[in-house]
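**Q** I would like the atomic coordinates for the input below:
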Amino acid sequence: MDFFERQEAAQKATKRIVILYVTFVILLALSIHLAVSLLLFLGSETDTGFSLNKSVFLNFFIDPLLLLLSFGITFSIIAIATAYKNFNLRQGGAAVALSLGAREVNPGTLNYREKRLLNVIEEIALASGVPAPRVFIMDDEPGINAFAAGYSPNDAAIAVTQGALLYFNREELQAVIGHEFSHILNGDMRLNIKLIGVLFGILCISIIGSLIVRLAPRMTTRSRGRRSKNSNAGVVVLIFAFGAMVWLIGSIGVLCGRIIQAMISRQREKLADASSIQFTRNPNAMANALKIIGACSHGGTVNNVHASEISHMFFTSAFSKQLFATHPPVLERIQSIDSSFDGDYTATRKLMVQRLKRQEKKEEENEEENLIHRGAIARTILRNADSLLGTEEADSYSGEQTSKPEKSPLPDMQSAIQEQILASGGATACLLASLISSEQSIRDIQIGIVREGYGDEIIQQIEQMDGYLRTLNAPEKRYVCETAVNTLRVLPNRDISILLAHLEKLVYADAQVDAFEFASLRLFKSRLMPDVIRSRAKIQAPGQLAKDASYVLRVLANFGTPDADEARNAWSAGATSLESSFGAMVYDKQAHFNDLNRFDTALLNLVNLSPVAKRDFIEACKAVVTFDQQITDTEYYFLYAIADVIEVTGWKLGE
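**A** Here you go, the predicted model:
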């Protein structure tokens, strides 16, 4: 089973959760209706004497108006509470991290451990074909833990505790981050974040019951006179009993929800451990990371009051004692990797003490980390470039702007440029420079647009960035632009909107949009302003979107050749591969990239495909592009832009 099939399995699990959720809500509403009926029955018996007439109780229980009222109020409370929680989490992973008091890491941080964390995440993101998530640190948490959250890869966030930064070395940190990336790739995040809203909705029933229990005794103290108190005593007792029943019903509902949460989480955690080892090819690092957690006095404990809401998201259990554990025991996870481990953490504790003694990192160690990072990035980019068409056909890659270099210039990137990209001003200049034309007349117009919006100070930076970007091939240029995008994601939405508006102005400076400009702009938009609502849309069958899929394939076919027959053959190569899932497609002779709105709409509609259908579609796009046995820079950008827009998580061109 590949990552796309796992994503689809996770979405099916989400459907099962919805069914269970609806079932729970119905049972909760029925139980509360039973409590209301019992309250009214006992109240009527108090007035007439306790004859305990079953027919009277039955009349209350089957009363359609009372039934409608009980169910309506219960459904409304749960729906409003769930909607409220989902609204608070509407920004995706960042909202979850901030709710736990986490701090977002500045891309330009000078802290050695924070920089290493950013480097590791960037390396795994590039290697796995996933957009680099936003990065947070829980500064007040000495326990060793981490989590990934979000609705989609474009709004994902990874947070680690201070304890994890303190005790893990680079390889162990890679193993844990690889584990969290597998949750992104496997589609677990969307399921996990939905569980937060579901459990909160059910929890509110229990909270309301406890409020009734606490408020009921106060009703007697507010009554005046002995006679008034005596007359109210029976009512207060009934209200107290009703509140206790509601609290009990809600608590049982939460308990059942926790059981389901634990069952799903334990299964996904085992898969994530295996996926991390697949990422890093280093099982010892994962085993050592788990040993450190087992040896640590704090373990994986997270003290934040909201930790219980996301207990199923953490790398390991966030509580020292838990009735229904959301994770397999640490020892069990270690022994599944290292069967010889006997549970003795003595050597690990000694290692942790040694690491604590080396708190201050020397300058040469910082430089060593930078060299490791640049080397890892360069190797990945070269590997991606060499495998564009597979190792046997790598020479068919033909960049429109530059030829494929023998070695990546990224390790030799000027430190001044690197530092600029990690600051918001330099990152802004980088994205603007990526769309600056080489044609002087258009370039002059674009420079004027930038000068009007950002002033003269940024022009020199743009000229410098433009010169640097023109020395890179497509994979390298994409990496640099993604680094700039990651820097800019921490900006307020207003500043991001202004930047995107200026990028659009640069694209339309010559009154037309070419494929490269469209692909770049789409990439920047999907990363800087992810559409969370569209990511949560209902999945549609491939056959319903066959017309949109055919249109996109037809436009791609036009890029490779001006010859109509060759374009049709290229389209056919992609369309034929989709017949089993999308059905027979019709060749649209009128399809052309000039109809930008139509093309954009088709792409956005394809977001609603299932993960496996998305994988099949992007592979069909690749078949169209590689029909002529070569990939241009524009085609490279365009394929990745399509993958970004329709959220094909984990797809890489060379695989």
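**Q** when you work out contacts or count neighbours from here on, use the C-alpha atoms and nothing else.
**A** OK.
**Q** show me what the helix or strand encompassing Ser441 packs onto, helices and strands only.
**A** Assigned by DSSP states H and E, Ser441 belongs to helix 440-454. Packing partners of helix 440-454 (3 or more C-alpha pairs under 8 Å, 6 or more residues apart in numbering; DSSP states H and E): helix 457-469, helix 493-507.
**Q** contacting residues around it?
**A** With contact meaning C-alpha atoms under 8 Å, 6 or more residues apart in numbering, helix 440-454 is reached by 436-437, 458-459, 502, 505-506, 509-510.
**Q** select only the buried ones of the residues you listed in PyMOL?
**A** Restricted to buried positions by 16 or more other C-alpha atoms under 10 Å, the PyMOL selection for the contacts of helix 440-454 reads:
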select buried, resi 436+437+458+459+502+505+506+509
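**Q** can you put the contacts of helix 440-454 in a markdown table and add distance to Val490?
**A** Shown next, in a markdown table, are the contacts of helix 440-454 (distance: C-alpha to C-alpha, whole Å):
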| residue | distance to Val490 |
| --- | --- |
| Ile436 | 24 |
| Ser437 | 28 |
| Ile458 | 20 |
| Ile459 | 23 |
| His502 | 18 |
| Lys505 | 23 |
| Leu506 | 23 |
| Ala509 | 28 |
| Asp510 | 31 |
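**Q** sequence B follows; please return its structure for comparison with A:
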Amino acid sequence: MADFFELQDKAHTKTRTLVIYFLLAIICIVLAINVAVWFAGITAGMFAMPLSDWPYSSYSWLTTGAVLIVIFFASVIQSARLSSGGSAVAKMVGARHIKNTSRNTLERRLLNVVEEMSIASGMPMPTVYVMDEEQAINAFVAGLKPSMTALVVTRGCLEKLSRNELQGVVGHEFSHIFNSDMSINVRLIGILAGILFVGQMGYFLMRLLGRSGGFRSSRGSKNNSGNILLFVLVLGATLFAVGYIGLFFGRLIKASISRQREYLADASSVQFTRDVDGIADALVHIQQDANHGLLQNSHAEDMSHMCFQMPIKMSFSGLLATHPPIEDRVRALNPNYDFTQRKFTNTQNRAQNNVDNHRDKEPHFNQSQTATQNFATTAGFASQSDADFSSSKINSATSAVISSKHLPQQATADHLVASIGKPTDDNLKSAEIILNKIPQTIWQQSITDIKHSQLLIFSLLVHAEPDDWNTLKTFFKNKLTEQDFQQLVKWTEALLPLKGWIRLPLFNHVIPTLQLMTSDEKNNFFQDVLAIIKNNKTINLSEYLIYALLKHRLEPVVKRSRINSLKKIKTELEYLFATLVQASHTDPLTARQQFQSIMRQFALGEVSHINLENFDPVIVHSALLQISRLPPLLQKVVIQAMADCALWDKKVSIDEYELIRTVCDYLDAPVPVLIPESV
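**A** Next comes the predicted model:
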């Protein structure tokens, strides 16, 4: 099976295929509209020429130019509307944002399922929406990249499904993100907008004539106005008919892209949750439900290829359906599934009862130190002396490591790379453990407003070294109000024993709140983060990575051209691997040898001597931005080399793990939460 980076590369190829389909559809539409204009003109008596002469006339060129301009601008405008990410699609369909602080039990259940899957998969948590007016069971994800994703569910999905069924549906939608379907689906809406606009224009002309009752004119212009009226009427009717050609091609393109991907997403959901019945029952539930997954929304046609189940009725469904029949999808998951034993009634009560029997109603967190120590043992963490590299001012202060003794022999690095974008139920179980170990008050209060989210980031930047903490206490006391200072001290001292393995989950948890900051607030926040790093006596790799991730997640996305050669980013690669080897080795000589060995594998010529004394958070961010411009298959080469370096001793330190995850975050490649059985 293709790995994440190969799927990304195929997605780029598939986008080019979409453009070819689009151009073929445009050619057919241009030809059809030319015939329509010729027919309307002949019928109205506005001109007389045989169809064979039409392609050489000025009318034909004007018609062709006008059609191309209309299609082009309709596609560009719709694509621009959706360029801000999945939230734009959610707003387009009128969905309501579910806030992370929601106390509604059904909404809380959905948020908890999404949080668990986000932590398990290593993906930024999507913004969650609900279509309150839709009673059918359906859902979709939208966005151009994982960090800009929206997950939208219907009211029926929220109220009628059990937790296991809901988890199966959410797992299916997450799989569309991992398999690179999501960005293609959003681009498809923009591309097809131009094709479908032709039919909408014809419908508009017919409605306009119907409302106006025709053209009012003087006697002198009676004949001319009658001809114009007839021309517009015939043109509108034929354009409306031609619109069905666009609709046909649009559905054909969507079906060719979507249908087989649904089978893959179903299978990936089962791999993630290890619960075949969850997603199978959800599908059969849709089949038995009175609404059958059909949506009333005016944009149901636009997003038919994105939904969990086909949201519209369709003729020629065998040819144009974006989804396979439900029976086929269920049989593909479980050939022995017994449809006769599944009868779904009192669905809302099932959902409510399921909430009452799960932590979703009121999450339970064990905050004892003993429980924390037990988790560290069962998760494979062991003590390790701090790295002290004479060539660097950066200390690798994290003492925990993750053993990899359960990895397949001679396949450690390959296994780590193969796990990207392919979470399993082991990762999901680990995420549930992590959620149950994080103090409940911190988890809830940190997202109440921007100020509390900022305080949590400040807390994550604090080291375990007493001297650093005492120095920063003075810094924070001068900067914060007394109430905020006491809050920060309380959180920091609660998190210090846990911070190595909960840093990224907590970081991801507050990012949606921090994204609400204004531009000035973001600039001030970045200055505060840099000031905290500067005030730390011992510079720690983790704080550099937190700064880099903040810049990546909070700054506007700027589209950059591809860099198709590793030689063009030689300096950035040298900085990256110099940082990684100093986090991997306690002996400077061994670190230097490992660095030279890795760089020789890239065959980039003479390797520079990297002095990490001058390394700072801004350099980390700039280097990662350059690496993110590589095409997917070259990105894989870099991550593979990082995995080889990190796993040289058959164990991964938290610093190594966080650096790999940070690089992958810049590449929009989600790394599942690391556990001993699967690293």
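**Q** TM between them?
**A** The TM-score (TM-score structural alignment, normalised by the length of the first structure) is 0.83; 627 aligned residues with a C-alpha RMSD of 3.9 Å.
**Q** just to revisit the earlier point, now, among the contacts of helix 440-454 of the first structure, which is nearest to Thr346 of the first structure?
**A** Ile458 (56.3 Å; C-alpha to C-alpha).
**Q** quick check: closest non-adjacent residue to the closest one.
**A** Ala429 (6.6 Å; C-alpha to C-alpha, 6 or more residues apart in numbering).
**Q** show me what that neighbour aligns to in the second structure.
**A** Applying TM-score structural alignment, one finds that Ala429 of the first structure aligns to Leu455 in the second structure.
**Q** residue contacts, Phe136 of the first structure?
**A** Applying C-alpha under 8 Å, 6+ apart, the residues near Phe136 of the first structure are 97, 102-105, 157-160.
**Q** for those, which one is nearest Gly72 of the first structure?
**A** Closest to Gly72 of the first structure, out of all of the contacts of Phe136 of the first structure and judged by C-alpha to C-alpha, is Ala97, at 33.7 Å.
**Q** wait, isn't that closest one in contact with Ala157?
**A** Yes: the pair Ala97 of the first structure / Ala157 is scored as a contact, 7.3 Å apart, by C-alpha atoms under 8 Å.
**Q** which neighbours do those two have in common?
**A** Contacts common to Ala97 of the first structure and Ala157, judged by C-alpha under 8 Å, 6+ apart, are 136, 149.
**Q** got the helices and strands packed on helix 440-454 of the first structure as a markdown table, with distance to Thr348 of the first structure columns?
**A** Formatted as a markdown table, those follow (distance: least, C-alpha to C-alpha, whole Å):
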| stretch | distance to Thr348 of the first structure |
| --- | --- |
| helix 457-469 | 46 |
| helix 493-507 | 45 |
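**Q** how much space between Val109 of the first structure and Gly375 of the first structure?
**A** You called it Val, but residue 109 of the first structure is Thr. Distance, Thr109 of the first structure to Gly375 of the first structure, by C-alpha to C-alpha, to the nearest Å: 20 Å.
**Q** wait, I meant Ser408 of the first structure
**A** 10 Å.
**Q** looking at the two, which is more packed in?
**A** Comparing Ser408 of the first structure with Gly375 by other C-alpha atoms under 10 Å, the one with more neighbours is Ser408, at 21 against 16.
**Q** for the more buried one, list the residues it contacts.
**A** Going by C-alpha under 8 Å, 6+ apart, Ser408 of the first structure touches 378, 381-382, 476.
**Q** of those, which belong to helices?
**A** Of these, the ones assigned to helices by DSSP state H are 378, 381-382, 476.
**Q** narrow those to just the buried residues.
**A** Among those, those buried by neighbour count (16+ other C-alpha under 10 Å) are 378, 381-382, 476.
**Q** Arg615 of the first structure maps to what in the second structure?
**A** Looking across to the second structure (by TM-score structural alignment), Arg615 of the first structure lines up with Lys636.
**Q** if we can go back for a sec, residues contacting the residue nearest to Ile458 of the first structure?
**A** So Ala429 of the first structure contacts 458, 461-462, 465 (C-alpha under 8 Å, 6+ apart).
**Q** before we move on, back to that, secondary structure class for the match of Ala429 of the first structure?
**A** helix (DSSP: H, G, I helix; E, B strand; the rest coil).
**Q** which SSE is Val160 of the first structure in?
**A** Element membership of Val160 of the first structure, judged by DSSP H and E, is strand 157-161.
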